[in-house]
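1. please work out how this folds:
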Amino acid sequence: MSSENGSGGGAAGDGPEQLALIRESVRKAKAPKAKPRTWRGAALAEHLPVARVVVDKGVLHLDRYFDYAVPRELDEQAQPGVRVRVRFGAGSRNVREGRREGGGLIDGFLVERVADSDYGGPLAAIAQVVSPEPVLDEELLGLARAVADRYAGSLADVLQLAIPPRHARAEGRPSPPAPAPPSAPEAGSWRRYARGPEFVAALAAGGAPRAVWTALPGPLWAEEIARAVRATLASGRGALVVVPAGRPAARVDAALRALLGEGQHALLTADAGPERRYREWLAVRRGAVRAVVGTRAAMFAPVRNLGLVVVWDDGDASHSDDNAPFPHVREVLELRASRDRCAFLLGSWGCTVEAAQLVESGWAVPVVADREQVRAAAPLVRTVGDGDLARDEAARAARLPSLAWQIARDGLKHGPVLVQVPRRGYVPRLACERCREPARCRHCAGPLEARGAGALVCGWCGRDEAAWHCPECGGFRLRAQVVGARRTAEELGRAFPAVPVRTSGREQVLDTVGGAPALVVSTPGAEPVAEGGYAAALLLDGWAMLGRPDLRAGEDALRRWIGAAALVRDQGAGGTVVVVAEPTLRPVQALVRWDPVGHAVRELSERAELGFPPVSRMASVTGTPEALTELLAQAELPSDAEILGPVPVPATDPGRPRRPGDAPPGEHWERALVRVPPGSGAALARALKTAQAARMARGVAAQQAVRVRIDPADIG
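-> Alright, predicted model coming up:
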């Protein structure tokens, strides 16, 4: 029995099957092991060895991802969202370009890791992981792509606007843990508005209301925004507030500190400096804070679990970015509200046509005060027209009408007086001499310009107008509008020699002034806040703003007037505003009645009849005549697209900064406007982007470049 049990045949229990398994294991152990995947002798990551990278090249024909190999030593650091450096350009080998190694290093973002590439040849490897800090997540990437497509731009350009430059010292500092959500606030001064308390309650309950809010004049707007933010935080969600400049950002920042305490929000402005701004941005990205207030670039802030987006004063030009692809804060926050299904609040003392359209379309509801509340909060508004100026000896002598002089003298007995003076340099446009209705083209309703010996030419479509007459009053004579103010501070100093005169403008912008009697001369948008409010305000040379050659001249003039008048005490406290402009004009009447919403609604109705934005979508295409013709011929524009022009654009004067839309010095450029009806805006942007990319891929010379801008702020 013992011999049968295998004392000479191996271990007990070994049968034929077991012996076969042993032999196979020995064979595998002796066989040479498979070599890991390598690139030029360097081992690649075993898991997901291919990285998809968006490179920092803002050109349209390279607006896609590029595949790179992930070396094993970078496997742990090369995670989605980090900054990397890769070889790109002449000689760079990757799945999309197929060029040999040797290109220069360029920055980029690692978007994702995949198992394989659809390119059959060898891939260039990631040269460096700049930082292991992930700064680009899927949500921000999707938003950036949506913005790039809407504005016919590149993803890389949008990411440059969305993600601030890296600062290594800021990355090394850990962010504190996120604070506990605050309790829901009371409605407070939101009770002054119809639907105001309901809006705050909906935010606290986790809802996503969309509102266009016409704020009452006075200083409470910042506190009201802070209450909406606190209500959102109380629901466990985040909030984002974007304002046009650093001064209003500081006011909302102070209101949030008072209502929330320290550590509950981040302030993202350029004034903070690169290190602090990046540190605050990282705190938001890491989830350490859930509320943000900032200027334009903050529209992309990566707020976790976003519950509310707020834009204040959307008509301010600062909300439109000066860098490609020129996104506007209002449009980006509308995209975020739709993508993230969060609440949306557009607030201002005035009302833009775009805001009125949001209400008319049903996308948002109005949050406004009743007429009794408006009358109680607003100052008294009085007007001085051209006829009064012509008969006024004081106005001819010192550019200060007698009524304005009297109001200023009375106001100085009780506090400071604000004097708003339009900036210099507005180009006059033509209007009817009798009724002041702007002169427009009969074919496309563009502004008429005087060229040569009295010839009239449309600034949009370029057609000559030989027999113009005013459609409102039948007049045949034209006049140029008044251009800016001169030496206002000096003249006021002579008129009121015993009163201090302070100025706020381009050279020095004042944030606040005291409550003592003083004359404060300011350009539009630079008005400081007075302690206790201004006793009076003088809005001089109204024609300088109403006469701008711009579709938004009336809307913008009213917005600037209301912005200054909102800093004046209410009429119950004696606050008075004098506006020097023709009393019969629509913007002036809207100011007198303090009815910016009514003005915006009527403007929207007229633009709908004429096919103007925002009812239509427009693209401005500017370049040399040859390049412009080539692009428009190649672009597969929507069938309902209408091309206006081209017309010549002014060249930049030597020694002066180049303005948007100007041609380079010494060059002849033209501009065409492409207009499409509602629903075709995306197709228009896609067609122009595709045509631009095709031209760039062929390597067109820099002097043959064409500038494309979707929904330009200034179309003349």
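2. only C-alpha atoms for contact and neighbour calcs from this point on.
-> Fine.
3. next, the buried residues of the lengthiest strand in the chain.
-> If you go by DSSP state E, the chain has its longest strand at strand 104-114. Under the neighbour-count criterion of 16 or more other C-alpha atoms under 10 Å, strand 104-114 has 105, 107, 108, 109, 110, 111, 112, 113 buried.
4. list the contacts of the closest residue to residue 484 other than its chain neighbours.
-> Sequence neighbours aside, residue 424 is the residue nearest to residue 484 in space, at 4.5 Å (criterion: C-alpha to C-alpha, 6 or more residues apart in numbering). Going by C-alpha atoms under 8 Å, 6 or more residues apart in numbering, residue 424 touches 483, 484, 485.
5. before we compare anything, build this one as well:
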Amino acid sequence: MARVVVDVPLAHLDRPFDYAVPDEMADEVRAGCRVRVRFAGQLVDGFVLELADSSEHGGKLTPLAKVVSPEPVLTPQVVALARAVAERWGGTVTDVLRLAVPPRRVAAEKRPPAEPPPPPPPPDPAGFARYPTGPALLTAVAEGRPARAVWTALPGEDWPARLVELCQAALSGGRGALVVTPDGRDLDRLAAAAEARLPQGSVVVLRADAAPDARYRRFLDAVRGTARVVLGTRAAVFAPVADLGLVAVWDDGDDLHAEPRAPYAHARDVLVHRAHLASCAAVVAATARTAEAQLLVESGWAHELVADRATLRAAAPRVQALGADAELARDPAARTARLPSLAHRVARQALADGAPVLVQVPRAGYAPGLACDRCRAPARCAVCSGPLGVAATPGPGGSRVPACRWCARPAATFDCPYCHGTKLRASVVGAARTAEELGRAFAGAAVRVSGRGSGVLPSVPPGPALVVATPGAEPVAEGGYGAALLLDSWALLGRADLRAGEETLRRWMNAAALVRPASAGGQVVVAADAAHPVVQALVRWDPGWLAARELADRRELGFPPATRMAALSGTAPALAEFLAAARLPADADLLGPVPEPSRPGQEGERERYLVRVPRAEGSALAHALAEVQGVRSAKKATEHVRVQLDPLDLV
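-> Prediction:
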């Protein structure tokens, strides 16, 4: 008898089913293999979870229809993780397994498995010597102890090399390692460091943009135990690493770590669960620190891995913000200027010294936001009411005609519905226009743009140049940047978002970390009020202080991660039916409803509720919501209600 999880996306069928194993398939069927079974009159795919001698089903079992492949691609450890993730986020095991196991490619399975390379020696602890507890962490990982750390990397740190040293420590102890990065650029840097330091054949890279054959071949190397180190992006959190000894995530505050498909799990939280299930070491690493990482420290689950202040001062650039009396006396308009005189002087000095200058701009494009020149009302499309903007690429003849950012219809003429003004002004300036303005302000200096639309540069050569980049697209400069200018702070700090301050500091610190130390002339200018707490955290280079402050504020106000929240989205009748059937915990707070922001292509009006419970009631909330989804699925409800636990966006 085979216990099979069938690939059926219905919440009320989220359980394994028993099937008989025909004699002719007995030699091929094994736990973890792919099969085809008859379910509700149709042939569907499935995975064999286990083989058993008896079944609780009293009737006759339906036989397996076909063994798709005898290759065991689903390990018991991944099954246990999938169940834990489905339970925590109120999803189904089938949804998780779709993320965990890539589609089958026959050619890859025909390759014979290779022998894993011998373990390397333990890494040199010198790389972690600048952190007081760094060498002890390496030793714990090598010895297979479940050490947990929240690592705040120093500015200018070669973080790919440090993470690879942790992987080497795990390998030296005969155990595997898993490291997850937010995007392909970070993964490329990590893979290059691993290739240079780890034994050949011991590492595979799982990335979403890889060819299907290559991705499945690398997946098989991991599940067969040939490669003991897996590096990847978000979906790699479920990689079947043999004898797992270390899990690590880099830059856990990046929203790319949040899965946009059900059950909407976050890579950091999945790895924390995996470390608990596998009793292995875990490292949450970043230049900045999230409130969730701070909660891991304050709860005692992890310890801080930080450098002392003297080491930090030697590695950090000099950070200056607006508001100093001397600067205001010299430039009274500095508070409102987009590029104050301080930024001009710092940039000119760095260029004169032969160093590149990084200019971070929050928005891509040329003028992504337009407004009426007379009354300043946001300019909207006359057809679909979408926002008007100017693209980064000029049209025929170099013209820049405003167009709708939703339906792409050009707006050659404009008539403001409020004041009937006909002229437009840029309310938001993008990277392309910033590069154009800087090219005029710094005549003769080379200007490069890195970001969406213009292409992301992985690196820039040394030498004087202005590099305009959007957050997350900052290229690495050989030898470091001479200066960094952080512009348009209002666009980051002024967002109506619970994580606005935390996210702003993360973006600023990731950019500032690419600048040379102050001893080598490195300077950072942030165009923001020096009295703002986020600016103070940057000036003092103390992300832990801001994370602790954020967490304390959220505890007082009852916001995540101090509590657990679920977002319910749907039409008003569907939400009313859903909530009437839900058996929410007694301590649950129901917030809403509020109109859900319209999206391109969305039909009809939708609403949103937030359900808040204490952290201790999080499992009960997830169970209650999954139960309602199962009931609605069994009743074949016509309108879907989207359920998302721990959403990043609460607005």
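6. any idea where the strands of the stretch 601-716 of the first structure begin and end?
-> Along the stretch 601-716 of the first structure, counting by DSSP state E, counting those that start in this stretch, strands occupy 617-623, 642-649, 669-676, 707-710.
7. in the second structure, what residues pair with the shortest one?
-> To tie it back to what came earlier, the one meant is strand 707-710 of the first structure. Aligning strand 707-710 of the first structure against the second structure (TM-score structural alignment) gives residues 642-645.
8. the first structure: which residue goes with residue 69 of the second structure?
-> Checking TM-score structural alignment: residue 69 of the second structure goes with residue 131.
9. let me fix that: residue 591 of the second structure
-> Checking TM-score structural alignment: residue 591 of the second structure goes with residue 644.
10. tell me how many other residues crowd that match.
-> 21 (other C-alpha atoms under 10 Å).
11. I'd assumed residue 672 was in contact with it.
-> Yes. Using C-alpha atoms under 8 Å, residue 644 of the first structure is in contact with residue 672, at 5.7 Å.
12. related to what we said a few turns ago, columns distance to residue 401 of the first structure on top of the contacts of residue 424 of the first structure, output as TSV?
-> TSV is the format used below for the contacts of residue 424 of the first structure (distance: C-alpha to C-alpha, whole Å):
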residue	distance to residue 401 of the first structure
483	17
484	16
485	14
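13. can you pull out the strands in the stretch 101-250 of the second structure?
-> Using DSSP E, counting those that start in this stretch, the strands of the stretch 101-250 of the second structure run over 148-152, 176-180, 203-206, 229-232, 244-250.
14. chain center to the last one: distance?
-> If you compare the mean C-alpha spot of strand 244-250 of the second structure with that of the full chain, they lie 16 Å apart, counting by C-alpha atoms, centre = their mean, to the nearest Å.
15. whichever helix or strand comes after it vs the first structure, mean deviation?
-> Once the chain leaves strand 244-250 of the second structure, the next helix or strand it forms, by DSSP states H and E, is helix 267-278. Aligned to the first structure and superposed, helix 267-278 of the second structure gives a mean residue distance of 0.8 Å (mean C-alpha distance after the TM-score superposition for the first structure).
16. corresponding residues in the first structure for helix 267-278 of the second structure?
-> Helix 267-278 of the second structure maps onto residues 329-340 of the first structure, going by TM-score structural alignment.
17. list the contacts of that stretch.
-> Contacts of stretch 329-340 of the first structure (C-alpha under 8 Å, 6+ apart): 143, 147, 242, 296, 299, 306-311, 314, 319-320, 342-344, 346.
18. buried ones only from these, please, as a ChimeraX command.
-> Burial among the contacts of stretch 329-340 of the first structure is assessed by 16+ other C-alpha under 10 Å; the matching ChimeraX selection reads:
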select :143,147,242,296,299,306,307,308,309,310,311,314,319,320,342,343,344,346
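19. coming back round to it: the second structure: matching residues for the longest strand of the first structure?
-> Against the second structure, strand 104-114 of the first structure falls on residues 42-52 (TM-score structural alignment).
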